[in-house]
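Undergrad: Let's see this in three dimensions:
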Amino acid sequence: MLDDFEKRILRLLQQNGRTSTQDLSDAIGLSPSPCWRRVKRLEEDGYITHYAAILSSKKLGLAALAHVHISLTDHSEDTVNTFLGFVERSEQIIDCASITGDFDFVIKVAATDPESLEHFIMKGILRLGVVRNTSTNFILRQIKTNAALPIAP
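TA: Model prediction:
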């Protein structure tokens, strides 16, 4: 169970993962040593899984973002492992979730342009031999991009 200090630490680190222990401790009202110990415990207990920078897709020339819904040919262990291995190896796939409904997975793909996205789908995903069909939705404009999770009060 998280206490109020730990919840505040998590909120602050989600806003800025580079926040120093001193700045964290000042913001939540703890001295640096107990604050550092709490952060370490949150990491060890798996609340904090890793730290990352959020990059601008536009600055990187990734103008084509899309959600691709995927149905597999079957749900055998080999089929699922083939698909998940591809997901793990592909830098263009920036998010993947197993879903309910007509499709098995939805992935978020980043590409330089529509043609390179098509190439990725045709020469990458469909050539796996385990995908029955796909449905692609281009992202016209990112309204909100936030990796922060809500933390109950």
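Undergrad: Going by C-alpha atoms from here, please, whenever you check contacts or count neighbours.
TA: OK.
Undergrad: which helices and strands does the strand or helix carrying residue 34 pack with?
TA: Per DSSP states H and E, residue 34 falls inside helix 32-44. In terms of contacts (3 or more C-alpha pairs under 8 Å, 6 or more residues apart in numbering; DSSP states H and E), helix 32-44 is packed against helix 4-15, helix 21-28.
Undergrad: which helices and strands does the one helix or strand residue 70 maps to pack with?
TA: Secondary structure assignment for residue 70, by DSSP H and E: strand 64-72. Counting contacts by 3+ C-alpha pairs under 8 Å, 6+ apart, strand 64-72 packs against strand 105-111, strand 131-138.
Undergrad: quick one more, to check against the first:
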Amino acid sequence: MISADTFDLKILAALQDDGRLTNQQLADVAGLSASQCSRRRMRLEQEKVISGYHADLAGEALGFNVIAFIHITLATHSPDNARHFRNLVQRVEEVQEAYSLTGDADYLLKVVLRDLKSLSDIVNNVLMPHRSVAHVRSSIVLDRLKETAKLPLKELRQRA
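TA: Next up, the predicted model:
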């Protein structure tokens, strides 16, 4: 964990809102000169606090109308079997997020798909037949109440 002061947190909060801010716009928000802001931004990038920049695409506008969460239980709990499953997950483009869990399921996958047939294909033709998988249970998202990738920087500001 790096130490971040108030200026760093202002820079990070502004970039979370709009990653396309120019250095001058970012400096204005942070209350720094452009050169000071540029140095801080570069340090945050080098320290991997800022891990990248990307465009947020609207999935529904592109025809991705189904989001599902898939709980996976492995057939056996061995390092080899876990590696085989992790390799599978890396190859499936529809998997947006994958987590190793405690509790009833071993893994939770978030998938984005065009339709229910695509979900059926992933479950029945990709996941269930895989030798590492014992059980698959899926839940289809009916409505998204909140979506964000923003970190709660407010908590860090209180400590800075």
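Undergrad: In the second structure, what stretch matches the strand holding residue 70 of the first structure?
TA: Strand 64-72 of the first structure corresponds to residues 66-74 of the second structure when matched by TM-score structural alignment.
Undergrad: Superpose on the first structure and give me the mean offset of that stretch.
TA: Stretch 66-74 of the second structure, aligned to the first structure and superposed, deviates on average by 0.7 Å (mean C-alpha distance after the TM-score superposition for the first structure).
Undergrad: how about residue 14 of the second structure, what's its partner in the first structure?
TA: Aligned partner of residue 14 of the second structure by TM-score structural alignment: residue 12.
Undergrad: contacting residues around that match?
TA: 19, 24 (C-alpha atoms under 8 Å, 6 or more residues apart in numbering).
Undergrad: Look up how far residue 85 of the first structure lies from it.
TA: Distance, residue 12 of the first structure to residue 85 of the first structure, using C-alpha to C-alpha, to the nearest Å: 34 Å.
Undergrad: Identify all contacting residues around the match of strand 64-72 of the first structure.
TA: 81-82, 104-116, 119, 132-141.
Undergrad: got it, and stretch 104-113 of the second structure?
TA: 64-74, 94-101, 119.
Undergrad: Indicate which one of the helices and strands packed on strand 64-72 of the first structure is closest to residue 37 of the first structure.
TA: strand 105-111 (35.9 Å; C-alpha to C-alpha).
Undergrad: moving C-terminal of the closest one, what's the next helix or strand?
TA: Next element after strand 105-111 of the first structure (DSSP H and E): helix 114-119.
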